[in-house]
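# Sequence and predicted structure are below.
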Amino acid sequence: MDWGSIIFQLVMFAFLIAFMSAVFFAVKSLVMRKSSESSAARIEKKLDRIIELLEKQSKG
């Protein structure tokens, strides 16, 4: 093998690793965003329920 082939293989390997990392982090961010939205909705429902109970308690 000559130096050109070795450098080319190293560059292609680096591009492959970079591409795989980009795909991994993109999928991870999409999954985290969906789970954070659903957890935010659950927290909002719980807070609404707490506010309702506190309003009932202050009235009664």
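Perfect, thanks for sending it.
# contacts and neighbour counts: CA atoms only from here.
Will do.
# And the helices in the protein?
Assigned by DSSP state H, the helices in the chain fall at 3-59.
# put this beside the first:
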Amino acid sequence: MVGLIARTGLAAGVLLPLAAGLLLLSLSTGTAEFAVTTLTAGLGLFLILISFIALYIERKRR
């Protein structure tokens, strides 16, 4: 069950930085939209990290 949740988090974690990265290319720096999009990309990378850790622990336990 944990592995399934981690794989879902990994999929969402890949989608967030990808979409935010593409959006960052069109935004000008110093705006509120740029700051929120940068934060979103960072949260997506953090979600990827947490998902990888959960998958590693789940596979190590088996």
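Here it is on my side, so go on. Just so it is clear, the model here is predicted, and its values are computed rather than measured.
# Now the TM-score, please.
The TM-score (TM-score structural alignment, normalised by the length of structure 1) is 0.53; 33 aligned residues with a C-alpha RMSD of 0.5 Å.
# what does residue 36 of structure 2 align to in structure 1?
Aligned counterpart of residue 36 of structure 2 in structure 1: residue 7 (TM-score structural alignment).
# swap in residue 51 of structure 2?
Checking TM-score structural alignment: residue 51 of structure 2 goes with residue 22.
# From the structure, what's the count of residues near its match?
Here the number of neighbours of residue 22 of structure 1 (other C-alpha atoms under 10 Å) works out to 12.
# and the helix or strand encompassing residue 4 of structure 2, which residues are buried?
Residue 4 of structure 2 is part of helix 2-26 when elements are defined by DSSP states H and E. In terms of neighbour count (16 or more other C-alpha atoms under 10 Å), helix 2-26 of structure 2 has its buried residues at 3, 6-7, 9-10, 12-17, 20, 24.
# Good, we can wrap up now.
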